[in-house]
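> sequence unknown, structure follows:
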């Protein structure tokens, strides 16, 4: 999807929420968060990066590529930071794939490794979401219990998400997905690899859910833990759609819809989503430091060529 369309989509989602939801309630919820809960949410982001970098290293090694854990962590921090700033939320992953492929014999395998590594996490998230819906189907409650004032906005947001998904599907490269099927088998289905991939991804997803739940507690949410565990995975899944910048708009729209579908306050769901988005942004800031340190140690001519190549890759939405 073109960058301009992503920006327009994000602005439209936020505009609909601003028009249909109780902004004063959202502002009040965000006015005095609990520092202790926010700190715990930030601490949970640390194992996320290290475990994700380990998962990436595991995937690259399965595809016959070299990658040290130290470099994987550094590159992952940079990618996390860039994902918060670049349209689509995947620009940082494109950049780390390109930078890794630049040092390898096969750039295609480097890109496939990143795609597979991210897909592994999404599969684990889908598994957890399915288990929670089956055992605690609070999200499947009918929409008539939602806030009357937000019904129209919720319907519009659902329609926008559907349209955005269709546009993304139309612009995706089906042939590229078909080409790396063999690499998926090598890195996800190989002997003992699937156990490592699944266990690592489940722990990573657990830290994401835990950080989101901490943000809910920081805002004084009184929802029981089981209900939170059922509500959070679908919101995180919506963030995977590269339809905005840093998930903003898409994440809040999904939270409004999911909280409403459970007969809860959409405004509360959006407030928690905003707190989580801010926490993720803060947690990504070490990536800026790593990136600046790397630029200081890189000759100017290499900085220019890397920057141009990275821009070209992001523009093509690889």
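Yes, it's here. As the structure is a computational prediction, the values presented were derived from the model and not from experiment.

> for the rest of this, base every contact and every neighbour count on C-alpha atoms.
Noted.

> which stretches of the protein form strands?
In the chain, no segments count as strands under DSSP state E.

> can you pull the contacts of residue 193?
residue 187 (C-alpha atoms under 8 Å, 6 or more residues apart in numbering).

> and it, how far from residue 134?
27 Å (C-alpha to C-alpha, to the nearest Å).

> residue 92 too?
In terms of C-alpha to C-alpha, residue 92 sits 34 Å off from residue 134.

> of the two, who's got more company?
Shown here are residue 92 and residue 134; by other C-alpha atoms under 10 Å, residue 92 has more neighbours (25 against 12).

> is it correct that that one is in contact with residue 98?
No - counting by C-alpha atoms under 8 Å, residue 92 stays clear of residue 98, with 9.8 Å between them.

> if I read this right, residue 235 contacts residue 258, doesn't it?
Yes - the pair residue 235 / residue 258 is scored as a contact, 7.5 Å apart, by C-alpha under 8 Å.

> next, the one to line up against it:
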């Protein structure tokens, strides 16, 4: 039975509530609350600053990739669209709402812009997989080396599958006949990816892992670098969009993996919740407010 969009939305809300309830039931609630509201002020401010720096770096990465492909739009408009896209990404299935980031481009450029934006998201996945490889080497004895090498191969393969035109044409040729022409047009677009893009991507994710580490350090000392190796696998849970904004799933995985690196479950879960709050929820709400204010002003001017 195929669910209606409203049914899917209600199911997602129910699952979010259920997972959050299960998480709180399994944790020491007072310790979890302390890890959110009683973090050392210095570490908290550092973590928040790094969260905002991550958002800025992510936007810079997208603008850099767009300009490398001849996609031009006012930088301020791109920032406004990306902030709004953060909010839509939280509430839409599969975070498809993030595609709103291409709104400032002209209709003629949007097929290429969609491909560039999809590549940017896939590029982020490839980056996270690379960061997960050392975790496999360290925490998975026996099979760790093989799995780590597999993650590296997947990272490279994902990039090639999107970046190499011949591979994209092969994918397009095997799509069902009823596939929308728009999708075929997107697959046929040409994309350029400068080497500097990958450097920006690596730095961007180093920043977000540093922000989570700061939130952890504000609640307990980080005695081992092993704790930092567990951060990339937790971010992979963002691929699973069965809850609103990944809430409950991401924090639950952090609580499960945290002790392996010497981090209390409550502290690990709280650190990733704070990361979500400052990197997605707050910028997303600011984006909504910015867009509503802009729309109101345009209406006042009669535009």
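Thanks, I have it. As the structure is a computational prediction, the values presented were derived from the model and not from experiment.

> please state their TM-score.
Superposed pair, TM-score by TM-score structural alignment, normalised by the length of the second structure: 0.72. Supporting alignment: 260 aligned residues with a C-alpha RMSD of 3.3 Å.

> so residue 235 and residue 258 of the first structure - more neighbours on which side?
More crowded of residue 235 of the first structure and residue 258, by other C-alpha under 10 Å: residue 258, with 28 against 25.

> ok, now which ones touch that one?
139, 231, 234-235, 266, 269.

> between all of these, which two are separated the most?
Longest distance between any two of those is 14.6 Å, between 234 and 266; criterion C-alpha to C-alpha.

> neighbour count for these two, which is higher?
residue 266 (30 against 21).

> and for the residue lying closest to the more buried one once chain neighbours are set aside, the neighbour number?
Nearest residue to residue 266 of the first structure, sequence neighbours excluded (C-alpha to C-alpha, 6 or more residues apart in numbering): residue 256, at 4.3 Å. Counted by other C-alpha under 10 Å, the residues lying close to residue 256 of the first structure total 28.

> from residue 248 of the first structure, how far out is residue 256 of the first structure?
Distance from residue 256 of the first structure to residue 248 of the first structure, by C-alpha to C-alpha: 13 Å.

> what of residue 267 of the first structure?
15 Å.

> one more: residue 302 of the first structure?
Applying C-alpha to C-alpha to residue 302 of the first structure and residue 248 of the first structure gives a distance of 33 Å.

> quick one, which of these two is more surrounded?
Between residue 302 of the first structure and residue 248, counted using other C-alpha under 10 Å, the more crowded position is residue 248 (22 against 11).

> contact partners for residue 68 of the first structure?
Counting by C-alpha under 8 Å, 6+ apart, residue 68 of the first structure has contacts residue 57.

> which one in the second structure is aligned with it?
By TM-score structural alignment, residue 68 of the first structure lines up with residue 74 in the second structure.

> can you tell me how far its match sits from residue 52 of the second structure?
Where residue 52 of the second structure is concerned, residue 74 of the second structure sits at a distance of 21 Å (C-alpha to C-alpha).

> coming back round to it: including distance to residue 159 of the first structure, could the contacts of residue 258 of the first structure go into CSV?
What follows is the contacts of residue 258 of the first structure, written out as CSV (distance: C-alpha to C-alpha, whole Å):
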residue, distance to residue 159 of the first structure
139, 18
231, 20
234, 16
235, 16
266, 17
269, 19
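
> would you mind finding the longest helix in the second structure?
helix 110-139 (DSSP state H).

> buried residues in that helix?
110-120, 122-137 (16 or more other C-alpha atoms under 10 Å).

> which neighbouring elements make contact with the helix or strand just after it?
The helix or strand immediately downstream of helix 110-139 of the second structure is helix 144-163, counting by DSSP states H and E. Applying 3 or more C-alpha pairs under 8 Å, 6 or more residues apart in numbering; DSSP states H and E, one finds that helix 144-163 of the second structure makes contact with helix 110-139, helix 165-173.

> between those, which gets nearest to residue 155 of the second structure?
helix 110-139 (4.3 Å).

> so what does that closest one touch, helix or strand wise?
helix 41-68, helix 144-163, helix 181-187, helix 195-217, helix 226-229, helix 231-236.

> among those helices, which is nearest residue 8 of the second structure?
So among those, helix 231-236 is nearest, using C-alpha to C-alpha, at 22.6 Å.
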